[in-house]
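Enquirer: The following comprises the amino acid sequence and a computationally predicted model.
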Amino acid sequence: MRLFRRFLLFFVLAFLLPLATHAGWWIWQTHAPDWRRADWSSAKLLPAASVDPEATVHIFAARVGRWRGIFAHHSWIVVKEANASAYTRFDVVGWGAPVRVNHREADGRWFGNEPESVAEIRGAAAERLIPRIRAAVQSYAYAEPGSYLAWPGPNSNSFVQHVLTEVPELREALPPTAIGKDWRETGLFAGLTPSRTGLQASLYGLAGITVGWVEGVEVNILGLVAGFDLRSPALKLPGWGRVGI
């Protein structure tokens, strides 16, 4: 009983309290009432492809629409080969064929919400990784209509996490609010983190723990994540996401 009370106190302080405070902040913000009236235009985070000759890889994440933005981000991947005249964007959506290519602007807002840069790789390193990223996109197992599941996955963040797992040299971690990133089709998973810099145990992405240099320390309960970063010191809080440097 004492152990249960301690767990309950931990859950309230580390999970419910941050989530509740972020919900209070979120409802005071201005949001598009529906997807038709949302702003999906470029956030002008990327230069025109024609004026940037380098090969580049970008990972973006933006809050999802309406009430789900309280606790969740949508993520996607953008690549551009050297001297290419356009960017190529890969992401997964919840209607029709899940895997989309150039469904929106490469750096477009998502449901009106400004994207944030999760990762950027340029030059020769990007050139080496782009063929493997494209191969990872092709190998994603949940590309058929009806295979998308918003919670616990597979969803848009499960897709990007799949690419990060297949190309660990990207050496990046999705935001803690990327619900679905810890989903595993095998159910119970125990092994290396996607970056191969630590260990992870997960039960369908609904409960688990991760300890890695790239991923940091994360405790996952029902898809919500609390923990802290190791590489760049920061807290990871449900709702708020990464809070730090």
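Expert: Noted; the coordinates are in hand. Bear in mind that the values here come from a model prediction, so they are computed numbers and not experimental data.

Enquirer: only C-alpha atoms for contact and neighbour calcs from this point on.
Expert: Noted.

Enquirer: For residue 136, see how far away the residue nearest to residue 26 when sequence neighbours are not counted is.
Expert: Leaving out its chain neighbours, the residue that sits closest to residue 26 by Cα to Cα, 6 or more residues apart in numbering is residue 70, at 6.2 Å. Look at residue 70 and residue 136: by Cα to Cα, to the nearest Å, they are 30 Å apart.

Enquirer: Name the residue in those two with the higher neighbour count.
Expert: Using other Cα atoms under 10 Å, the more surrounded residue of residue 70 and residue 136 is residue 70, with 23 against 19.

Enquirer: correct me, but the more buried one touches residue 18?
Expert: No - at 10.6 Å, residue 70 does not count as touching residue 18 under the criterion of Cα atoms under 8 Å.

Enquirer: which residues do those two both contact?
Expert: residue 239 (Cα atoms under 8 Å, 6 or more residues apart in numbering).

Enquirer: quick one on the thing from earlier: from residue 141, how far out is the residue nearest to residue 26?
Expert: Applying Cα to Cα to residue 70 and residue 141 gives a distance of 29 Å.

Enquirer: ok, structure two:
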Amino acid sequence: MRRLILLVLLVCFTLPLASHALWRWTSGWPGSWSGADWSSAGLLPAEMVEDEAVVHVMAARVGNWRSIFAHHSWVVLKRAGAETYTRYDVVGWGEPVRTNHRVADGRWYGNEPEILLTLTGAAAEAAVPVIEQAVRDYPYPARGSYRAWPGPNSNTFIAHLAAEVPVLAPALLPTAIGKDFRDGWFYAGTSVSGTGLQLSLGGVFGVTVGWVEGAELNLLGLVAGVDLRRPALKLPGWGRLGMAPA
């Protein structure tokens, strides 16, 4: 049994993380906040082109060596007929919850963002006011409440929104470190999507099994697992390998 546990840890955690660390290191990353590219990646159409309501959940690798491990996540929305997008995310300096802190589809520390999930039409129209209320109700809005590990952080924020709007749950990447952080340091109950169960010890250790989340094992915030709904492997560092989450 001991050897089996060590083998699982090696195959599911150590090897994927080590290989991704080597790849990121040889690829390089911006040396400083000021030297990084924060400009639009051109992923979203001009605001006036989209007349209907829309919601996008987006993510990009975090800065410097931390990009080995994690993504930063945020949400972009627009009401029907609105002239501009509104972006909400949580950051680690000043007031954590930010509105339009960066351009809606901006790069993060020079890393290209990706759109993980999109709602349009009636689904977006119904979701927008719930998301806006959930932003106001985020339980960690105070200065100094942000913790990159194990949370609460930007991914804890998106998990909070998804708990109120479960259709957003597929956008929680395995590399969204902080998504499993729950207040009180112990949680046993339904998963964020409401389609399964989760056990979490402060986001540091845990197990999640659900139709949307798949099967996930959390070890020190790193996630390994499998998604059967939209077939994919979930590996530390590399993240999701397979079909897109939505």
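Expert: Perfect, thanks for sending it. None of these values were measured; they are calculated from a predicted model.

Enquirer: Overlay the chains and give the TM-score.
Expert: Laid over one another, the chains give 0.97 as their TM-score (TM-score structural alignment, normalised by the length of structure 1), with 243 aligned residues with a Cα RMSD of 0.9 Å.

Enquirer: just checking, what residue in structure 2 corresponds to residue 91 of structure 1?
Expert: Under the alignment (TM-score structural alignment), residue 91 of structure 1 pairs with residue 89 in structure 2.

Enquirer: Can you find which helix in structure 2 contains the most residues?
Expert: helix 121-136 (DSSP state H).

Enquirer: As a check, name the ranges of all strands in structure 2.
Expert: Residue ranges of the strands in structure 2, as given by DSSP state E, are 54-61, 71-78, 86-90, 97-99, 114-120, 187-190, 196-201, 205-210, 214-219, 222-227, 232-235, 239-242.

Enquirer: Turn those into TSV, columns for mean neighbour count.
Expert: Formatted as TSV, the strands of structure 2 follow (neighbours: other Cα atoms under 10 Å):
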stretch	mean neighbour count
strand 54-61	24
strand 71-78	25
strand 86-90	22
strand 97-99	17
strand 114-120	19
strand 187-190	15
strand 196-201	19
strand 205-210	21
strand 214-219	21
strand 222-227	24
strand 232-235	22
strand 239-242	18
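
Enquirer: which one of these lies closest to residue 7 of structure 2?
Expert: strand 222-227 (13.7 Å; Cα to Cα).

Enquirer: ok so, going back, verify the contact between the match of residue 91 of structure 1 and residue 153 for me.
Expert: No - taking contacts as Cα under 8 Å, residue 89 of structure 2 lies outside contact range of residue 153: 9.3 Å.

Enquirer: so what's the counterpart of residue 54 of structure 2 in structure 1 up against?
Expert: In structure 1, residue 54 of structure 2 lines up with residue 56, judged by TM-score structural alignment. Contact analysis of residue 56 of structure 1 by Cα under 8 Å, 6+ apart lists 79, 80, 81, 82, 120, 121, 122, 123, 126, 127.

Enquirer: Quick check: closest non-adjacent residue to residue 56 of structure 1.
Expert: Nearest residue to residue 56 of structure 1, sequence neighbours excluded (Cα to Cα, 6+ apart): residue 122, at 4.4 Å.

Enquirer: Does that neighbour touch residue 55 like I think?
Expert: Yes - using Cα under 8 Å, residue 122 of structure 1 is in contact with residue 55, at 5.7 Å.

Enquirer: Grab the nearest non-local neighbour of the aligned partner of residue 107 of structure 1 in structure 2.
Expert: Mapped onto structure 2 by TM-score structural alignment, residue 107 of structure 1 lines up with residue 105. Closest residue to residue 105 of structure 2 apart from its sequence neighbours, by Cα to Cα, 6+ apart: residue 40 at 5.4 Å.

Enquirer: give me the number of residues near that neighbour?
Expert: By other Cα under 10 Å, the residues close to residue 40 of structure 2 number 16.

Enquirer: Residue 106 is in contact with that one, correct?
Expert: Yes - under the criterion of Cα under 8 Å, residue 40 of structure 2 makes contact with residue 106 at 4.0 Å.

Enquirer: outside of stretch 154-163 of structure 2, which residues touch it?
Expert: For stretch 154-163 of structure 2, using Cα under 8 Å, 6+ apart, the contacting residues are 72-75, 89-91, 131, 134-135, 138, 168-169, 172, 176-181, 192-194.

Enquirer: With stretch 82-92 of structure 1 instead?
Expert: Here stretch 82-92 of structure 1 makes contact (Cα under 8 Å, 6+ apart) with 48-50, 52-56, 75-80, 98-106, 123, 127, 137, 155-156, 159-160.

Enquirer: quick one on the thing from earlier: tell me the two of the contacts of residue 56 of structure 1 that are most distant?
Expert: 82 and 120 (14.7 Å).

Enquirer: Next, count neighbours for the residue nearest to residue 47 of structure 2 when sequence neighbours are not counted.
Expert: Distances taken as Cα to Cα, 6+ apart place residue 84 nearest to residue 47 of structure 2, at 5.2 Å, with adjacent residues excluded. Using other Cα under 10 Å, residue 84 of structure 2 has 14 neighbouring residues.

Enquirer: same thing with residue 22 of structure 1?
Expert: Here the count is done by other Cα under 10 Å, and residue 22 of structure 1 has 19 residues near it.

Enquirer: which residue in structure 2 lines up with it?
Expert: When structure 2 is aligned by TM-score structural alignment, residue 22 of structure 1 is paired with residue 20.

Enquirer: my read: that match touches residue 68, true?
Expert: Yes - checked against Cα under 8 Å, the pair residue 20 of structure 2 and residue 68 is within contact range at 6.5 Å.

Enquirer: which residues are in contact with both of the two?
Expert: What both residue 20 of structure 2 and residue 68 touch, as defined by Cα under 8 Å, 6+ apart, is the set residue 237.

Enquirer: For the match of residue 91 of structure 1, give its distance to residue 130 of structure 2.
Expert: Taking Cα to Cα, one finds residue 89 of structure 2 at 16 Å from residue 130 of structure 2.

Enquirer: Next: residue 9 of structure 2.
Expert: According to Cα to Cα, residue 9 of structure 2 and residue 130 of structure 2 sit 40 Å apart.

Enquirer: And residue 137 of structure 2, what's its match in structure 1?
Expert: The pairwise alignment with structure 1 assigns residue 137 of structure 2 to residue 139, based on TM-score structural alignment.

Enquirer: nope, residue 210 of structure 2 is what I was after
Expert: With TM-score structural alignment as the criterion, the equivalent of residue 210 of structure 2 in structure 1 is residue 212.

Enquirer: wait, what's in contact with the closest residue to that match other than its chain neighbours?
Expert: Of all residues not flanking residue 212 of structure 1 in the chain, residue 198 sits nearest, at 3.7 Å (Cα to Cα, 6+ apart). Taking Cα under 8 Å, 6+ apart as the criterion, residue 198 of structure 1 is in contact with 192, 210, 211, 212, 213, 215.
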